[in-house]
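A.B. asks: Build me a model:
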Amino acid sequence: MRYLCIGEPLVEFTARRDAPSTFDRRAGGDTLNSAIYLARLSPPGSVGYLSRLGDDAMSIWLRNVMTTEGISDLCSTEAGGRPGLSFISTDARGERSFLYWREQAPARRMFLNGGDARDAVANAGTVLLSGITLAILEPESREQLFRALEQRSGAGGRIVLDTNYRPALWPDVATAQAVIGRAASLASLILPSLDDLAGCFGATDPAAAMNALTSLGGAEIALTTGGGEVMYRPPGQDAIQTYPLPPMVAAVDTTGAGDSFNAGWLVARDAGLPPDRAVALAAQLASVVVTHPGAVIPRDAMPDLGLRISA
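C.D. replies: So this is what the prediction gives:
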């Protein structure tokens, strides 16, 4: 399998802008959003999703979404479990606010007694996880994930980390720094945002953010600064390059912007494109995503990025 995404699938209820008391149901969660866009940009059978769900109607619905999107469902089942829920509202600029119910979600235990989960990691070409993936796992399950990542990295697999820092999911900043830092030291590619690194590591400007990451290892880094550029460091090098982003568009909902950017970047790079073209195409996809409500746009709204990768 080319891409394995690991995380927590959520049932998201998004308030309509024209009727704030009415909510639309969608599948969500950062790595599931990325998995959907990866599947749309890749040949059939390229993408799998690893998590743990329940046996209730919402879990079955999430599995059906994955199947419909061409994602291999690698989620184990916890009897009596129910997936996490989120309620999302947006302001006039498309910026989001969230309410979550996820404390008992089965995804927190996806690696407990999880030989199948470890096998899925061992057989993946690229493993994508996020700071949220790391945050929601119970400590024992998180340690099992790290062991699987260490083995995969040692065997030549590519580990991709989206830093995605959510303070409310961590007991304290020190724990987040230690766990995300450990994952970054194993990663082949890190896809951070400046907001993430400011919140977690206190790196409030792009140069400090790059320094914080480069101190953790020699990974390839593509840092979105929240402005008009992406800062890029090739793997194992010190030189940092800066690539401009296209002009910003008027956003309806920024949910999924980073998740879609990550997918576009990965597929563009795997198609053999240089970093500047990967930035441009990933940003093109993200700029379409933010003009629609919710993280996942309709299939017929997908831009043709002209990307072709082998199965």
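A.B. asks: Going by C-alpha atoms from here, please, whenever you check contacts or count neighbours.
C.D. replies: Noted.
A.B. asks: mind listing what Ala107 touches?
C.D. replies: Ala107 makes contact with 7-9, 51-53, 83, 136-137, according to Cα atoms under 8 Å, 6 or more residues apart in numbering.
A.B. asks: And for Met210?
C.D. replies: Neighbouring residues of Met210 by Cα under 8 Å, 6+ apart: Leu223.
A.B. asks: For the helix or strand containing it, buried residues please.
C.D. replies: Assessed by DSSP states H and E, Met210 sits inside helix 206-214. Residues 206, 208-210, 212-214 are the ones in helix 206-214 that count as buried (16 or more other Cα atoms under 10 Å).
A.B. asks: In contact with Gln151, which residues?
C.D. replies: Per Cα under 8 Å, 6+ apart, neighbours of Gln151: Ala122.
A.B. asks: what kind of secondary structure is it in?
C.D. replies: helix (DSSP: H, G, I helix; E, B strand; the rest coil).
A.B. asks: any idea how far Arg118 is from it?
C.D. replies: 10 Å (Cα to Cα, to the nearest Å).
A.B. asks: Arg40 now?
C.D. replies: 26 Å.
A.B. asks: out of these two, which sits in the more crowded spot?
C.D. replies: Set Arg40 next to Arg118 and count neighbours by other Cα atoms under 10 Å: Arg118 wins out with 21 against 18.
A.B. asks: which one is the more buried one nearest to, not counting chain neighbours?
C.D. replies: Excluding the flanking residues, the one nearest Arg118 by Cα to Cα, 6 or more residues apart in numbering is Ala148, at 5.6 Å.
A.B. asks: same question, Leu194
C.D. replies: Thr225 (5.0 Å).
A.B. asks: Sketch out the helices for the stretch 1-150 of the chain, chain order is fine.
C.D. replies: Secondary structure of the stretch 1-150 of the chain (DSSP state H, counting those that start in this stretch): helices at 30-41, 57-68, 115-122, 131-136, 139-154.
A.B. asks: To compare against the first, here's the next sequence to fold:
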Amino acid sequence: MNSPRVLCLGEVLFDCLADQLGRSLETVESWTPYPGGAPANVASALVKLGTSAAFIGCVGGDTSGDDLVQLLGNIGVDTTAIQRHPTAPTRQVYVVRSSTGEREFAGFGKFQTTEFADTYLQGSQLPLALFENADFLVIGTLELAYPDSREAIYKALKLANRYDVKIVLDVNWRPVFWPELSEAKPLILDLLKHIDFLKLSQEEAEWLFDTTDAGAINYRLSSMEGVLVTAGSGGCAYCLGEQEGKMPAFSVEVVDTTGAGDGFLAGFIHQLCLQGISCLKDPTISAQVINYASAVGALTTTKAGAIASQPTHSEVQAFLKSSGS
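C.D. replies: Sure thing, here's the model as predicted:
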């Protein structure tokens, strides 16, 4: 296998989606588990689009961990950097859904958030060879919530800087993952000093910057090469160097929004791998890159589950053609 161009570091887990829409956690009658976890979603989406990717994370030595590692491997994701914890379980997240498919994280069942294997990711075990040959490192913020995985994030940043790997951050703010909510914002803001590309939702932008203006956020983060602010059905705003604009969302029949933002991010990175970062200097190409990313995100919502619903490059192209884009 050739060295993967994109490294995705963080959590892989099972999203247990409520089978009954519009129900609270207490009134849901049954759940269906789907593989997920934002960094794992991005890795699998990239491979399906045609860009090689590796997942770096920690799962339990349990059946769930076995299943997730096998799934990623079957898709074609490089799994050589996945660590296994002998006693901590692989994470499961319970997700309730509104009548329109919008999801809300509702807890972790019988375990505390600090008890899962992903919190024990060891920075000392990160494989140097993967960083030596990669172009992009994708991270989230959930790993900042736990001491071991936080140190792994910091180690990964050092390795990325050493080997000139571009760093992409998806904020992916999930309060339910944090045992100490007061720690979150300072840690995330400090992390932003090390990032090249930032993807965040409108709600996350308001929380961190008191604005949803991608250009204003990019200006504040002077070292940033690009900012993407997503708004679900409201489309997205972007500031990529000198190029700034807004892109409406595609109209599709939504089944489940889980993983849509991860698909969007994978589509964006895939295009950068195809065309090179310098393509963003051209306003027309920048808009095309964002349009492609939006199409990947939209198609991801048309089926249940974050990974099972991800499109291939040819499916994205066919969708864009049928949409007149």
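A.B. asks: Quick check: TM-score for this pair?
C.D. replies: After superposition, the two chains reach a TM-score (TM-score structural alignment, normalised by the length of the first structure) of 0.84; 296 aligned residues with a Cα RMSD of 2.7 Å.
A.B. asks: Now tabulate the contacts of Ala107 of the first structure in TSV and tack on distance to Val290 of the first structure and neighbour count.
C.D. replies: Converted to TSV, these look like this (distance: Cα to Cα, whole Å; neighbours: other Cα atoms under 10 Å):
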residue	distance to Val290 of the first structure	neighbour count
Gly7	22	27
Glu8	22	32
Pro9	20	28
Ser51	26	23
Arg52	29	26
Leu53	28	30
Pro83	25	25
Ile136	26	21
Leu137	29	23
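A.B. asks: Return the member of the residues you listed nearest to Asp162 of the first structure.
C.D. replies: For the contacts of Ala107 of the first structure, the closest approach to Asp162 of the first structure (Cα to Cα) belongs to Gly7, at 11.2 Å.
A.B. asks: can you tell me which residue in the second structure aligns to the closest one?
C.D. replies: Counting by TM-score structural alignment, Gly7 of the first structure lines up with Gly10 in the second structure.
A.B. asks: Also Leu129 of the first structure?
C.D. replies: In the second structure, Leu129 of the first structure lands on Ile139 (TM-score structural alignment).
A.B. asks: Number of residues surrounding its match?
C.D. replies: Here the number of neighbours of Ile139 of the second structure (other Cα under 10 Å) works out to 26.
A.B. asks: export the helices of the stretch 1-150 of the first structure to a markdown table and tack on distance to Ile88 of the first structure?
C.D. replies: Listed next are the helices of the stretch 1-150 of the first structure as a markdown table, based on distance: least, Cα to Cα, whole Å:
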| stretch | distance to Ile88 of the first structure |
| --- | --- |
| helix 30-41 | 14 |
| helix 57-68 | 18 |
| helix 115-122 | 30 |
| helix 131-136 | 17 |
| helix 139-154 | 27 |
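A.B. asks: so who does the residue nearest to Arg118 of the first structure touch?
C.D. replies: Going by Cα under 8 Å, 6+ apart, Ala148 of the first structure touches 118, 121-122.
A.B. asks: cool, and Ala282 of the first structure?
C.D. replies: Contacts of Ala282 of the first structure were listed using Cα under 8 Å, 6+ apart, and they are 260-265, 268.
A.B. asks: swap in Val252 of the second structure?
C.D. replies: 298-299, 302.
A.B. asks: If we use 7 Å, what do you get?
C.D. replies: Ala298 (Cα atoms under 7 Å, 6 or more residues apart in numbering).
A.B. asks: go on, Val229 of the second structure?
C.D. replies: Applying Cα under 7 Å, 6+ apart, we find Val229 of the second structure in contact with 199-202, 212, 214, 236-238.
A.B. asks: residue in the first structure matching it?
C.D. replies: By TM-score structural alignment, Val229 of the second structure lines up with Leu223.
A.B. asks: Doesn't its match belong to a helix?
C.D. replies: No - looking at Leu223 of the first structure with three-state DSSP, it is strand, so not inside a helix.
A.B. asks: From Met248 of the first structure, how far out is it?
C.D. replies: As judged by Cα to Cα, Leu223 of the first structure and Met248 of the first structure stand 17 Å apart.
A.B. asks: same check, this time on Gly48 of the first structure
C.D. replies: 32 Å.
A.B. asks: These two: who's more crowded?
C.D. replies: Gly48 (26 against 10).
A.B. asks: Could you pick out the longest helix of the second structure?
C.D. replies: For the second structure, the longest helix by residue count, based on DSSP state H, is helix 283-300.
A.B. asks: Kindly indicate which of the buried residues of helix 206-214 of the first structure lies nearest Leu74 of the first structure.
C.D. replies: Within the buried residues of helix 206-214 of the first structure, the smallest distance to Leu74 of the first structure is 30.9 Å, found for Leu213 (Cα to Cα).
A.B. asks: and that closest one, what is it in contact with?
C.D. replies: By Cα under 7 Å, 6+ apart, Leu213 of the first structure has no neighbours at all.
A.B. asks: The equivalent of Gln104 of the first structure over in the second structure - how many residues pack around it?
C.D. replies: The alignment partner of Gln104 of the first structure in the second structure, by TM-score structural alignment, is Glu115. Counted with other Cα under 10 Å, residues neighbouring Glu115 of the second structure total 14.
A.B. asks: Please verify my assumption that Glu115 of the second structure contacts Ala88.
C.D. replies: Yes - the pair Glu115 of the second structure / Ala88 is scored as a contact, 6.3 Å apart, by Cα atoms under 7 Å.
A.B. asks: just the strands in the stretch 201-325 of the second structure please.
C.D. replies: 226-230, 236-240, 243-247 (DSSP state E, counting those that start in this stretch).
A.B. asks: thinking again about what came up before, what separation is there between the match of Gln104 of the first structure and Ser64 of the second structure?
C.D. replies: 15 Å.
A.B. asks: swap in Val168 of the second structure?
C.D. replies: As for Val168 of the second structure, its distance to Ser64 of the second structure is 28 Å (criterion: Cα to Cα).
A.B. asks: So the two - more neighbours on which side?
C.D. replies: Val168 (24 against 18).
A.B. asks: To which residue of the first structure is the more buried one aligned?
C.D. replies: Aligned partner of Val168 of the second structure by TM-score structural alignment: Val160.
A.B. asks: Assign a three-state SS to its match, would you?
C.D. replies: What three-state DSSP gives for Val160 of the first structure is strand.
A.B. asks: Could you verify my assumption that it touches Ser185?
C.D. replies: No - using Cα under 7 Å, Val160 of the first structure is not in contact with Ser185, being 10.9 Å away.
A.B. asks: Cool, thanks, talk later.
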